[in-house]
Structure formats: structure tokens, C-alpha cells
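K.L.:
This is a predicted model, with the sequence first.
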Amino acid sequence: MPQSEQFTAPADTAVLERRTVPVDASVDDVLARMRALEATLPPRDGVAVFNRVYLAVTREVGRRIDGGRFTNAQAAITLDVRFAERYLAAVDPTPADRRPPACWRPLLQFRRHPGVRPLQFALAGINAHIGHDLALAVVDACRSLGCEPGDLEDEFDRVGDLLVALEERIREELMPGPDLLQIADPLTHLLGAWSLERARDATWTAARALWALRRLPDVAEEFTDRLDTAVGFAGRMMLTPLPD
């Protein structure tokens, strides 16, 4: 079955420095950009599937910030905005002369493949965003706030806990059916080897390593490239077309 058309979007041009939204941008600002993106995409498009998931996560983060659930609201806002910017830049169709990070290419390439199911699109997006973007977003936020990664650990953990809870809901909503059928479904086996909790733990380690390597740009670049490639490989496996 042929792959869908290639999609070209901007990629990182440097390891730890890139285009970002203004420091004073709010969660509402990134929500507006996600809604604008949603309005341009067909519902079955793979990016649209992930975007709906991410909208739900970002709305909940905003509600919890407004409700005083984060110890440091400014740190939570900065991390959330920097995190969202990584995703929005990856799927932005302009300029067309730059490629997206390797972690996003499988989703962008297979976004219209009829043999890929919505759950695969959703989890491949989560894999790219958590496995790669979040580590770099922690570094972005530390630069913006003038702090160390350890100062953001509480905010990181609270956002991660929300994502883990949401992952279960995504699986239930996008793969309905009797348990026996789910056990027999190849999608269950394909995705069973991936864990958001393990990915989140690995991301925190990667973020701390990148921060420690910030004065060694060559090593940091190699580290980031390897991380990007590995996460992209996992995403490609998640998007293996499956029979109905």
C-alpha cells in the first residue's frame, strides 16, 4: 500500500536555540494556535487526531494552572508554552524548505495512510512530543526563566501525571471493543511494548543531560540527533499499517 505524500515542515536549526513564541505568551495563545490548526485539517488526518489529544491536555493544564494546582504557575506556563511550540513548529507547513525533526516525520508521512488507525496516530504523536520535544522544552524553559532543570521538576511531574492518565483514556476511546478482541488485535501487541511512563522518565534524564551539555555544543548536537532518530524509529514502528 503506498505511503501518503511527503510533508515538509521546519526542523531544528540548532540544538538548544530555535524560533520560539514570546516569553510572555500564554496557554491561551497556544490553544488558539492549535484550534486554528484543527480548523485546517480533515478529522481523519493523523496530525488532526493528535492535535485533538493535545488540545485536551493543554486545556486541562490551563485549568489546573488557573486552579492553583501548580506550585509555580509561571514555571508551569513557560514549560507548557515552550513544549507546545516544539510541536507547532514541527507541523507548521511553512516555510516549505526545511524538514521536520526525525521524530515527527513518520506521523507526517503516514498521516493519510488508510491502513493506520487513529490510536496509532495519537500515540505516535505522543511518542514524538514526549520522547523528543519535552526534553528540549525543559531546556528552553530553563533558558527563559534563568533556572536549572531541578527547579522545574514538580511542574514536569504534574504535566507527566496528566499525560499518563490521558493516555489510558485515549486507548479506551480510540480502540473500543471487547477485551478478548483487543487481546487478539495486532494493534494491542504493536503498542504494548511502549510505555508513556518510561518515556517520561527517559525524557527527564535527557533534559538534564542536555542542560549539562549546553557548553559543549558539538556533543549536545550529537546527543539531540541520536535522541531524535531513536524516537522517530519508535514512531515509525507504531505507524505500521495493520489489517482491518
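P.N.:
Perfect, thanks for sending it.
K.L.:
From now on I want contacts and neighbour counts done on CA atoms only, so please keep to that.
P.N.:
Will do.
K.L.:
Spell out the secondary structure type for residue 129.
P.N.:
helix (DSSP: H, G, I helix; E, B strand; the rest coil).
K.L.:
Give me the spatial nearest neighbour of it, chain neighbours excluded.
P.N.:
Counting by C-alpha to C-alpha, 6 or more residues apart in numbering, residue 129 lies nearest to residue 87, which is 6.7 Å off, once chain neighbours are set aside.
K.L.:
wait, isn't residue 51 in contact with residue 33?
P.N.:
No - using C-alpha atoms under 8 Å as the test, residue 51 is too far from residue 33 to be in contact (10.6 Å).
K.L.:
These two: which is more packed in?
P.N.:
Comparing residue 51 with residue 33 by neighbour count (other C-alpha atoms under 10 Å), the higher total belongs to residue 51, at 24 against 15.
K.L.:
Which strand or helix spans the more buried one?
P.N.:
Using DSSP states H and E, residue 51 maps to helix 46-66.
K.L.:
how about that helix: buried residues?
P.N.:
For helix 46-66, a neighbour-count test (16 or more other C-alpha atoms under 10 Å) marks 46-55, 57-58, 61-62, 64-65 as buried.
K.L.:
then this one, side by side with the first:
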Amino acid sequence: MKQATTIDEVIQLLDEIIEKAKLDQSAIGLFTMLYREVTVQVKEGIQNGSFQNGERMEKLDVIFANRYLKAYYQYIAKEKPSECWGFAFEQAEDFWPIVLQHLLLGINAHVNLDLGIASAQVSTVEDIEDLKHDFDQINAILSNLVGGVEKCLIKIWPTLTWILKFTGKIDNFFIDFSMETARNGAWKFANEFVAIPENQREACLQLRDERITEIARLVSNPGYFVSAVFKFIRLFEKGTVAQKITDMQIAEEKGIECAAVA
């Protein structure tokens, strides 16, 4: 099972997953592409001094990424990853989820479960509050990328303008609500998890995983009206999965402030 030891290795492994996803036409590559851009921006932030503690941030980033990499390789090997990641990967094999849902499922598992754990692993009860600024910086990067998605979705949703008018930008609300809730919940969980004795952590993780999987089920089936809108959008999504990932890569290379989520 491949694991990274540096941010550069994280980016390399994410690139491998993205290329495999393009070959396999796998929607797993959609979140991976978004996450790669987050990782690149974290690396740049460390280099330009955006974080209070660059050394700690690289350690956090690698631990954080390795949780995703572990879940991915477990799934590929037909082993059992955490329940929320297993659900997200299974949805990637289904026709109906739109790009937005694939991204939200990845964000849900990675932020709501993995980020809290990684934050606790680089902290102690005494010093975790010192991490808050840098923790918020990571989430700001992710929020900014997801928040600019409309600029990148025009190619994927030919009917996007009409949908946004009709729904009152329901997609933005979905993203903003999810990100705010995920950020606050992840920080709360990190503070709880860092204080739990080692022999109780596995039970705590299992319970957290179950709760996050329930959120994933809501993302997958957000109610009759929203589900109907999403199905309509899905029917008019343009391009293969590989083309959607390529569109995201082009957008990233051009520096467009968005990341693939439709």
C-alpha cells in the first residue's frame, strides 16, 4: 500500500490516481483532482510562509493525505476502507451522481473524518489550539476552490445558467453549508479526539465514521426536489469522466479559481 513521506510524494501519488481514473473513466478522479490542487496550494503556502508553522503543516498534510491514499488503495484491493470512504468510492461507480455530489462525498469523508484525526495526530491536548490558524487556512483553500466552481462547470453543464436561475443557486448553498459544517465539525472532533486515551480511539473512530457515512447518504440522496434537479443536470452533463478531469486540469494550469465540481 503506497504512502507518502513528503508533500511532493503526495502530489505524485495523486497524479497516479488521476491518470488511472482517466484511463478507467472512474469518477474517483474528480475529487482526487480537487484534492491535488488543495495539496499544491498548501505546498505553496508553506513555501511563502502563509502558515504559522510550516514544518508542522507539512507533517499534517502528509498524515492527512495518507488517510485518503490508504482508503483508496484498500478499496482498489477490495479490502474494507473506512465506511464513509467506501460509500464515496461506491458512488463513483454509479451513473447518477453529478460531479458536485462526487466532490461533496470526498470532502465529507476527508474533512469530517480524516482532517480531525490528522490534526489530533500532530497535536497534544496542551497545544492543539496553536493549530487553529493553520487548520482554518487549509479549509479556506478548499472552500475557495469549491466556491469558484461555476467558472469551470459551463463545459460540463450546458444548461448551468438556467439551472442556477431556476434553483436560486441551490448548488452554492449546498457547497457553502457543507463546507462550513464540515470545518466546524472537524475542528470540534480534533479537539475531542486528541484527548481520548489510545485504547478508546478505535471505538471513537468507528462511531465517527458511522456518523459521517450518514451525512454521505444525505449528499447522495438529498431529498426529492434536489435529487430530481441533480438527475436532470446529470442527463445534460457533457463529456466523459476523463474529459471532465481534463477540463479541471486545464483550468488549474490556467490558474482559474475553481476546481471541478459539477
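P.N.:
Thanks, I have it. These figures come from a predicted structure and were not determined experimentally.
K.L.:
TM-score of the superposition?
P.N.:
Laid over one another, the chains give 0.78 as their TM-score (TM-score structural alignment, normalised by the length of the first structure), with 220 aligned residues with a C-alpha RMSD of 2.9 Å.
K.L.:
one step back: how much space separates the residue nearest to residue 129 of the first structure from residue 203 of the first structure?
P.N.:
16 Å (C-alpha to C-alpha, to the nearest Å).
K.L.:
center of the first structure - which residue?
P.N.:
In the first structure, the centroid-proximal residue (C-alpha atoms, centre = their mean) is residue 129; its distance is 1.6 Å.
K.L.:
what's the counterpart of it in the second structure?
P.N.:
By TM-score structural alignment, residue 129 of the first structure lines up with residue 110 in the second structure.
K.L.:
That match touches residue 68, doesn't it?
P.N.:
Yes - Residue 110 of the second structure lies in contact with residue 68 (C-alpha under 8 Å); the separation is 6.9 Å.
K.L.:
which residues touch the aligned residue in the first structure for residue 187 of the second structure?
P.N.:
Under the alignment (TM-score structural alignment), residue 187 of the second structure pairs with residue 204 in the first structure. Counting by C-alpha atoms under 8 Å, 6 or more residues apart in numbering, residue 204 of the first structure touches residue 135.
K.L.:
How much space separates residue 204 of the first structure from residue 74 of the first structure?
P.N.:
20 Å.
K.L.:
ok, now residue 240 of the first structure?
P.N.:
40 Å.
K.L.:
Out of the two, name the residue with the larger neighbour count.
P.N.:
The neighbour comparison of residue 240 of the first structure against residue 74 (other C-alpha under 10 Å) goes to residue 240, with 17 against 14.
K.L.:
Look at that one and give its secondary structure.
P.N.:
coil.
K.L.:
Next: residue 32 of the first structure.
P.N.:
Of the three states, residue 32 of the first structure takes helix under three-state DSSP.
K.L.:
Check residue 108 of the first structure too.
P.N.:
Secondary structure for residue 108 of the first structure, judged by three-state DSSP, is helix.
K.L.:
corresponding residue for it in the second structure?
P.N.:
Under the alignment (TM-score structural alignment), residue 108 of the first structure maps onto residue 89 of the second structure.
K.L.:
so what's the closest residue to its match other than its chain neighbours up against?
P.N.:
Leaving aside its chain neighbours, residue 89 of the second structure sits nearest to residue 28 (6.5 Å; criterion: C-alpha to C-alpha, 6+ apart). Applying C-alpha under 8 Å, 6+ apart to residue 28 of the second structure gives the contacts 18, 21, 89, 92, 102.
K.L.:
now, which of the residues you listed lie within helices?
P.N.:
When the contacts of residue 28 of the second structure are checked against helices (DSSP state H), the matches are 18, 21, 89, 102.
K.L.:
could those be laid out in a markdown table, adding neighbour count and distance to residue 203 of the second structure?
P.N.:
A markdown table is the format used below for those (neighbours: other C-alpha atoms under 10 Å; distance: C-alpha to C-alpha, whole Å):
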| residue | neighbour count | distance to residue 203 of the second structure |
| --- | --- | --- |
| 18 | 24 | 33 |
| 21 | 19 | 33 |
| 89 | 22 | 23 |
| 102 | 25 | 28 |
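K.L.:
follow-up on the earlier one: so the aligned residue in the second structure for the residue nearest to residue 129 of the first structure: helix, strand or coil?
P.N.:
Here residue 87 of the first structure is matched to residue 68 in the second structure, going by TM-score structural alignment. Here residue 68 of the second structure is helix, with the state taken from three-state DSSP.
K.L.:
how near is residue 68 of the second structure to residue 45 of the second structure?
P.N.:
According to C-alpha to C-alpha, residue 68 of the second structure and residue 45 of the second structure sit 21 Å apart.
K.L.:
Around the residue mapped onto residue 235 of the first structure from the second structure, count how many other residues there are.
P.N.:
In the second structure, the residue matched to residue 235 of the first structure (TM-score structural alignment) is residue 216. Per other C-alpha under 10 Å, the neighbour tally for residue 216 of the second structure reads 25.
K.L.:
cool, residue 78 of the second structure as well?
P.N.:
By the measure other C-alpha under 10 Å, the count of residues near residue 78 of the second structure is 9.
K.L.:
Kindly indicate whether it is helix, strand or coil.
P.N.:
At residue 78 of the second structure, secondary structure determined by three-state DSSP is coil.
K.L.:
From residue 86 of the second structure, how far off is it?
P.N.:
Here residue 78 of the second structure is placed at a distance of 10 Å from residue 86 of the second structure (C-alpha to C-alpha).
K.L.:
Same question for residue 3 of the second structure.
P.N.:
With C-alpha to C-alpha as the criterion, residue 3 of the second structure and residue 86 of the second structure are 18 Å apart.
K.L.:
Same question for residue 129 of the second structure.
P.N.:
Distance of residue 129 of the second structure to residue 86 of the second structure, given as C-alpha to C-alpha: 31 Å.
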